[in-house]
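[1] what's the 3D shape of this:
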Amino acid sequence: MRLVPIQYVKAGSFLAKTIYDDKGSILLREGVKLTDGYIKRITQLGMFSMYINDEYSEKEVEDIIKPELRQKAIKTIKETFYSLEKFNLNVGKNSFKDKILMAERERYFEDINDIVKEIMEELLSKKTVLINIVDIKSIDNYTYQHSVNVAVLSLVLGIQLQLGKKQLNDLCLGALIHDIGKALIPHDILYKKEKLTEEEKNTLQDHPIRGYDFLKGSLDISAPARIVTLQHHERQDGKGYPEGRKEDEVNILAQVVAVADVYDALTSDRPHRKALSPNDAVEYIMANGDKQFNYEIVKAFSKCIVPYPEGTIVRLSNGEIAVIEEVYPNFSLRPKVKIINKLNKEIVRDLRYELEIVIEGPEYEIV
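    Got it, this is the predicted structure:
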């Protein structure tokens, strides 16, 4: 199984991971033989990649949380955002309707807290937790899928940092709703494909304050989680927003979410730019330790990230094409690989010991 950009997928391949539409319903089920029509339809829905099975990559790529839980979390976040948009548009117009919308909002926040408990139970039950995000984002659902990814990434980082259970709960909750203020930003700014004007950029950068202010009255959202929504765009050097805080002035949970937020954003395809390779995204984050990010958190991140899961096909610096065979904790960029060659010779390299060879990036066209 391997993740392939849509432009490289060929008819006759077999789908390796079920694809869901923006409502969480099954669009194409795992195992279906892909046709040109299927591929065209998936492209039209704004999906940039899919998992396929072929002769080069046989290993299963498992999501860090169950697919059912991921879809449930995405649906809950999406409904919460919609509820917040309705509340924002109608507040003050009708006191009776205000009460109904307020009750609806609180119900969704209760649902989010339940999702947090489920994600925590799943991750804390694992002996070894490495970051390996395998969901396929669509344009329409990007914000909600991103929120769930950031929550999972943040929680894995929090476990690596040995945070207490209460802190992990606040971290996961804050990460799930870190972008909730975007539900209060006009759609024509939020989804604009062209470059934003300076005024529009300033409006977008208001989303942490808008989200934080809106959450103040909710008893279901803890104070540390609310702080995450306010401070997740602050930087170590004080050049972030909305308040220009730096170093220890930024809540530690918000510092964790900042790393997870940027990693998931960089590795996601967007209409205006292609995703960075996981390797390039990791290098960006490591290069910005102590400037944009907390250096200790970056070190923890480097130990638990899996840029190339088992089964990924990669290009090596010596020109060889290989399949990732085994990933080692704390050495995720130095896995064991099996070389693909026309003679079908069994050549295995353990990059922990062949230090002159590095992974240059994923490979999609094999000749």
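
[2] switch to C-alpha atoms for all contacts and neighbour counts from now on
    Noted.

[3] buried residues in the host helix or strand of Y38?
    Assigned by DSSP states H and E, Y38 belongs to helix 36-44. Neighbour-count burial for helix 36-44 flags I39, I42 (criterion: 16 or more other C-alpha atoms under 10 Å).

[4] give me the helices and strands touching the next helix or strand after it, please.
    Moving toward the C-terminus from helix 36-44, the next helix or strand (DSSP H and E) is strand 49-53. For strand 49-53, the packing partners by 3 or more C-alpha pairs under 8 Å, 6 or more residues apart in numbering; DSSP states H and E come out as strand 2-5, strand 14-15.

[5] for comparison, sequence B:
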Amino acid sequence: MIRRKYVPLRIVQPGMMIDQAIIDRAGRVLIARRTRLEDFHIDALKKMGVTGIYTCEGTEDVKPADADKPQELPEPLQKKYEQVKVKDPAKVQISESVRSRVAQGVQYLYQDTQSPDFTNASRSITDDLLRAIEDNDAVAVDIGALKISDEYTFKHSVDVATMSMIVARKYGLDDKQVYEIGIAGLLHDIGKSKVPNEILNKAARLTDEEFAIMKQHSVYGYRILQSKEDLSMEIKLGVLQHHEKMNGKGYPMGIAGDKIDLFARLISVSDIYDALVTERPYKKPFSPRDAVEMIMSMTEELDITVMRCFLESVILYPVGTDVALSNGETARIVENVPNAVLRPKVLGLTTGKVYDLANDVKCANVIIL
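    Reported below is the predicted structural model:
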């Protein structure tokens, strides 16, 4: 079992295993997570101004290769499952070759924001992601399966771009707007390339002063894009305003409602969701279910129409997934219900009963654990 511990850098010793990735302002990985530290690693951390890191001890529990596979059903129950299941809407599928190319492309963008090829590289990555959506007429995203890169900055940028394009389609934006919101989603955190390493890599929560600097990343991102005439103003505003809130309590400008650009309102929901479910040096990840519930509670901060489009576009429990019900029974997802992402239709694997969690009042007290 892995035990994670925060250790001040002054007492870090060679041989300790670091449990976070150390990146520079260009987004390059300097020390990979789970590296055994040597003297030169520790010296480099000191020079970067890092004051402490997370380390880990022990070994991870290794699950059998088939641990996550749904259990085989008795023939009568399997037959019933086949009769009642309804296939999920087409989901985004991204091949391994595209994942690798996209991860390299995003890293290139963070390494050199002044490159003359910056816009072309952004467009090329977005082309790859949009093609993955269009190749199978995807109208939904399996939010438990998004994974482009193990490194947070790259994974987060691509996840947000992909989800934002799907949500933008559901919202009714045209093809050009969907493509441009993909670029905006990809670049929404590009300003973090200008945030000091010691803040980006801090293993504990930021102080008020450090957070004030981190909050400037959206302004830094806007300034990076400001002179790039081949990017639209909507893309630039999406980057600048993606942390604004509908009630005016966001940043950097504290604007509210329709004064926030539509691209920013669309990106915001995907950005918040992906940040919630991703482990960071200073916090454990929320479960997808908990993250969706938190999104649903943010009615004052988020655009309600955009929120609804997000909830209609994500699949939390793909058909065929086995889940535990609050009544003690294990069940298999047989149908996802529009507008009820948390309450699909399931087949009880003990009783053979179909539970319509969204529409049957007899199931009102049954939830997925």
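
[6] for H146 of the first structure, find the nearest of the helices and strands packed on strand 49-53 of the first structure.
    Each of these was scored for nearness to H146 of the first structure using C-alpha to C-alpha, and the closest is strand 2-5 (17.8 Å).

[7] and the helices and strands packed on strand 49-53 of the first structure: which comes nearest K86 of the first structure?
    Taking those one by one with C-alpha to C-alpha, strand 2-5 is closest: 35.9 Å.

[8] for the closest one, which helices and strands make contact with it?
    When contacts are defined as 3+ C-alpha pairs under 8 Å, 6+ apart, strand 2-5 of the first structure packs onto strand 49-53.

[9] list the buried residues of the next helix or strand after the strand it packs on.
    Following strand 49-53 of the first structure in sequence order, the next helix or strand is helix 67-90 (DSSP H and E). Within helix 67-90 of the first structure, the residues that count as buried by 16+ other C-alpha under 10 Å are 70-71, 73-78, 80-81, 83-87.

[10] go on, stretch 161-171 of the second structure?
    Neighbour counts over stretch 161-171 of the second structure (16+ other C-alpha under 10 Å) mark A161, T162, M163, S164, M165, I166, V167, A168, R169, K170, Y171 as buried.

[11] try stretch 351-359 of the first structure
    Under 16+ other C-alpha under 10 Å, the buried positions of stretch 351-359 of the first structure are L351, R352, I357, V358, I359.

[12] so how far is stretch 293-303 of the first structure off the chain centroid?
    Chain-centre distance of stretch 293-303 of the first structure: 17 Å, with C-alpha atoms, centre = their mean, to the nearest Å.

[13] now do stretch 285-300 of the second structure: everything it contacts.
    143-144, 245-247, 269, 272-273, 276-279, 307, 311, 316, 342 (C-alpha atoms under 8 Å, 6 or more residues apart in numbering).

[14] strands - which of the buried residues of stretch 161-171 of the second structure land there?
    Taking DSSP state E, every one of those sits outside strands.

[15] now distance to R205 of the second structure too, for those, in a markdown table please.
    Output for those, formatted as a markdown table (distance: C-alpha to C-alpha, whole Å):
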| residue | distance to R205 of the second structure |
| --- | --- |
| A161 | 26 |
| T162 | 28 |
| M163 | 27 |
| S164 | 28 |
| M165 | 31 |
| I166 | 32 |
| V167 | 31 |
| A168 | 33 |
| R169 | 36 |
| K170 | 36 |
| Y171 | 35 |
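
[16] which residue packs closest to E110 of the first structure, ignoring adjacent ones?
    Residue nearest to E110 of the first structure in three dimensions, not counting chain neighbours: D220, with 6.4 Å by C-alpha to C-alpha, 6 or more residues apart in numbering.

[17] what is the three-state secondary structure of G244 of the first structure?
    Going by DSSP: H, G, I helix; E, B strand; the rest coil, the secondary structure assigned to G244 of the first structure is coil.

[18] one more: G182 of the second structure?
    G182 of the second structure ends up helix, using three-state DSSP.

[19] I'd assumed I125 was in contact with it.
    No - with contacts counted by C-alpha atoms under 8 Å, G182 of the second structure stays clear of I125, the gap being 9.2 Å.

[20] more neighbours, those two?
    Counted by other C-alpha atoms under 10 Å, G182 of the second structure and I125 do not tie: G182 has more neighbours, with 32 against 23.

[21] which position in the first structure pairs with that one?
    The alignment partner of G182 of the second structure in the first structure, by TM-score structural alignment, is C172.

[22] and the gap between its match and S268 of the first structure?
    20 Å (C-alpha to C-alpha, to the nearest Å).

[23] how about R352 of the first structure?
    28 Å.

[24] can you check K201 of the first structure too?
    In terms of C-alpha to C-alpha, K201 of the first structure sits 21 Å off from S268 of the first structure.

[25] which one's more surrounded, those two?
    S268 (19 against 13).

[26] how about the residue mapped onto that one from the second structure, nearest residue that isn't a chain neighbour?
    By TM-score structural alignment, S268 of the first structure lines up with T278 in the second structure. Excluding the flanking residues, the one nearest T278 of the second structure by C-alpha to C-alpha, 6+ apart is P285, at 5.0 Å.

[27] just give me the neighbour total for that neighbour.
    P285 of the second structure has 15 nearby residues by other C-alpha under 10 Å.

[28] just the one 3 residues further on next, same as before
    Here the number of neighbours of P288 of the second structure (other C-alpha under 10 Å) works out to 18.

[29] can you tell me what it aligns to in the first structure?
    In the first structure, P288 of the second structure lands on P278 (TM-score structural alignment).

[30] give the burial count for E82 of the second structure, as a bare number.
    By other C-alpha under 10 Å, 10 other residues sit near E82 of the second structure.

[31] which strand or helix spans it?
    Taking DSSP H and E as the criterion, E82 of the second structure maps to helix 75-84.

[32] what does that helix correspond to over in the first structure?
    Counting by TM-score structural alignment, helix 75-84 of the second structure lines up with no residues of the first structure.

[33] the stretch 251-367 of the first structure: strands as residue ranges?
    Ranges of strands within the stretch 251-367 of the first structure are 313-316, 321-328, 331-339, 348-350, 359-362, based on DSSP state E, counting those that start in this stretch.

[34] and the contacts of the third one?
    Think strand 331-339 of the first structure. Contacts of strand 331-339 of the first structure (C-alpha under 8 Å, 6+ apart): 279, 302-308, 320-328, 346-352, 358-359.
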